[in-house]
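1. the amino acid sequence is not available; the structure is as follows:
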């Protein structure tokens, strides 16, 4: 069975439901080590880089790319060894996402919620549910997401609810920012029970009443396909009902894990922009008339600026690694103190990754010159991607979390945005 998903549905006057993809025809590879995870990500990134600009330009959906990505085993790298998974460190997981995002940040962002849900399953599910759902991930099933809601007052406010119907629940609601849902095999839905507690109701992608619409119109991260999910009496078996709220009733690393993946995406965007800046300056840019040099790459101001960008990127990468170590410690031994340390380390990394992503994608044009703005180069995609993705979890609140922790000894709040 072949499904062609090349035409952007958002261009049509009336958005249409998008059919789901077939389930994996064969089991995915299982990564054996942290080293292998990095090696596999590096090889995949070379392939993803080749078409990344054109996918952005034409908004071609990364169907084949996602199949290769999930079949590679990288979508199950945080499945515990107890259940047959690699259980790589979060240092490695962050590096994997950064590598992929430097090639194509839309592809790098899509597994964020999949990996976050796997982490939550480890924290809150019983062993039978873990064995079932981890088993699906190891086979190559992709979990999308239907978490956020467009019209709610705050990100933590949900109107989507489910009702108990015996061996299953019935879910009703409307979701937006549903990155990955369109090309997923399963869709975790954040829905409230009759006590107002948030669960992950993991529905089949083609479950009756579950409609995914490609109406994502943001100017950046264009092929994350983060559009609308409609839920009309969707049946979800209780075997697939995960008590996500338990991950925030006590200190756990769940929130920090969602956040650290955001950091890795932004670092990847920054690295790609700096790499393209260097390539353009060395091959296409002209020396400024007053510089007294023959080549643009000899300009002392350009040399200084590139050095500054590289320094700040390396600082952001170092903080990402430090944050991964703190998350690993909190996963192994979750206490109020270890979880707060992980949240703080991730918040620090998030600040720097945001700042270097914006700085690098903006500085590209200043250093490369006017011809770098030509549509044929499509270099503006770096800025558009950075400006769009860094809007996740505003850094002005990260500064507040950091200051309150260091000055007043106040631990960060426990939720998926902290």
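-> Looks like it arrived, so ask away. Here the structure is a predicted model, which means the values were calculated and not measured. Residues are numbered from 1 along each chain as shown.

2. okay, CA-based contacts and neighbour counts for the rest of this
-> Noted.

3. and the helix or strand hosting residue 386, what does it pack against?
-> Assigning secondary structure by DSSP states H and E places residue 386 in helix 380-389. Identification of packing neighbours for helix 380-389 by 3 or more CA pairs under 8 Å, 6 or more residues apart in numbering; DSSP states H and E yields helix 254-283, helix 336-368.

4. pull out the buried positions in the last one.
-> Read that as helix 336-368. Neighbour counts over helix 336-368 (16 or more other CA atoms under 10 Å) mark 338-365, 367-368 as buried.

5. please apply the same query to the shortest one.
-> In terms of neighbour count (16+ other CA under 10 Å), helix 254-283 has its buried residues at 254-274, 276-278, 280-281.

6. list the helices and strands that helix packs on?
-> Against helix 254-283 (3+ CA pairs under 8 Å, 6+ apart) you get helix 90-103, helix 105-109, helix 112-124, helix 300-332, helix 336-368, helix 380-389.

7. mind giving me TSV with these and columns for distance to residue 245?
-> Below are those laid out as TSV (distance: least, CA to CA, whole Å):
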stretch	distance to residue 245
helix 90-103	22
helix 105-109	23
helix 112-124	8
helix 300-332	17
helix 336-368	16
helix 380-389	25
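
8. the ones you listed: which one's closest to residue 209?
-> helix 112-124 (21.7 Å; CA to CA).

9. pull the distance from the closest one to the chain's centre.
-> Remark: helix 112-124 is offset 13 Å from the chain centroid, using CA atoms, centre = their mean, to the nearest Å.

10. and here is the other one:
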């Protein structure tokens, strides 16, 4: 397989070492806290050098955190999505590029549970427990809208053939399996679980976004790629009936932004404590400035509100997963939408206020404070938050349930 990349390291087709089996939410949160402390050490240099986190991603998936949503009946921890969101937020506070990488992997695990056959579930969830990583070949840059696809899949006997090109393929470069969305002749969406070393699959590391720099969110080309029919999920079934597939995807996005906000707020506190007092204040220290104190107070309650909404969203998603119905899925989409709005606003606000509180010296490249805003601005563009306001208001005012797709 040819890989066009500025880095010579190519992941193995199998994990480097077996993943730890985490047993419950407490173990997951402890593992996330330990990894976050580790990842934070070199987060700035990885961002400034655009150095892809090959070693970090191996530690991340080997920790067992990528398998925490595998149900207990399959040998996993089966944690709720409040725990998942907190895990992602903790990692993202240290390095939001790393925090974003499991998002599509976790979405695929959920789709397996929703649309996979018992044999597919046993096989692929078993791989996840071993430390296999799913990547992402979902979105396309040339289609009319984000929910439309030009990539095609055709079936001949027990073989599926896929042709197309994907964009924004976060994590595909690091993956062992690259799940690919493609349409059949009837226009139905399927999810082909393509091995990373499949013939005709090319992962191109050309992501040049000014934020989330090390997510490897480049392109994937598929030319005559073939997989067994047993490696294809009928993904369309996740949206022909009420399921929480969309809210699952979205709550993880909100969690990344809460993590970005936490990182930016912590940096803002540190910068404000070191800032000089303004000459007209008559104060001896910058931390005595009541106007700075007010800005910190404003950011703090907004962050707390976003964290509370994220927790509420986890409860709503778990309820929709346990008792799927039009009502429970709509509620989950709305509450997750509220968390998405709040997390977007505080991530951008905290990153923007950081340098204002720190003063001119805080823009020195050695601090790297700009990465917080660049990451917030980039990641919050994943889908337009202005449509979340509409989704929430239309539901509350008119009782209109949100459209069911991966972005709601």
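-> On my side now, so go ahead. Everything quoted here is computed from the prediction, not taken from an experiment.

11. re the thing from before, specify the stretch among the helices and strands packed on helix 380-389 of the first structure that is closest to residue 290 of the first structure.
-> helix 336-368 (14.9 Å).

12. give me the mean distance between the closest one and the second structure.
-> Once fitted to the second structure, helix 336-368 of the first structure is off its aligned match by 0.5 Å on average (mean CA distance after the TM-score superposition for the first structure).

13. what range in the second structure matches that helix?
-> Counting by TM-score structural alignment, helix 336-368 of the first structure falls onto residues 326-358 of the second structure.

14. mind checking the SS state of residue 288 of the first structure?
-> Of the three states, residue 288 of the first structure takes coil under DSSP: H, G, I helix; E, B strand; the rest coil.

15. give the aligned equivalent of it in the second structure.
-> So, by TM-score structural alignment, residue 288 of the first structure is matched to residue 278.

16. from residue 173 of the second structure, how far out is that match?
-> Distance of residue 278 of the second structure to residue 173 of the second structure, given as CA to CA, to the nearest Å: 48 Å.

17. of these two, which one has the most company?
-> residue 173 (30 against 13; other CA atoms under 10 Å).

18. might one say that that one is in contact with residue 214?
-> No - look at residue 173 of the second structure against residue 214 with CA atoms under 8 Å: they stay out of range, at 10.8 Å.

19. contacts only, for residue 120 of the second structure.
-> Residues near residue 120 of the second structure by CA atoms under 8 Å, 6 or more residues apart in numbering: 112, 230-231.

20. secondary structure of it: a helix, I assume?
-> Yes - the assignment for residue 120 of the second structure by three-state DSSP puts it in a helix.

21. that one matches what in the first structure?
-> Aligned partner of residue 120 of the second structure by TM-score structural alignment: residue 129.

22. quick one on the thing from earlier: quick one: the helix or strand that the helix holding residue 386 of the first structure is followed by to helix 336-368, angle?
-> Once helix 380-389 of the first structure ends, the next helix or strand along the chain (criterion: DSSP H and E) is helix 395-408. Counting by axes from the mean of the first three to the mean of the last three CA atoms, to 10 degrees, helix 395-408 of the first structure lies at 140 degrees to helix 336-368.

23. now for helix 395-408 of the first structure, which elements pack on it?
-> The contact analysis (3+ CA pairs under 8 Å, 6+ apart) places helix 395-408 of the first structure against helix 336-368.

24. give me the distance between the helix it packs on and the centre of its chain.
-> 15 Å.

25. and that helix, what other elements does it pack with?
-> Helix 336-368 of the first structure packs on helix 254-283, helix 300-332, helix 380-389, helix 395-408, going by 3+ CA pairs under 8 Å, 6+ apart.

26. surely residue 352 of the second structure meets residue 373?
-> Yes - the pair residue 352 of the second structure / residue 373 is scored as a contact, 6.3 Å apart, by CA under 8 Å.
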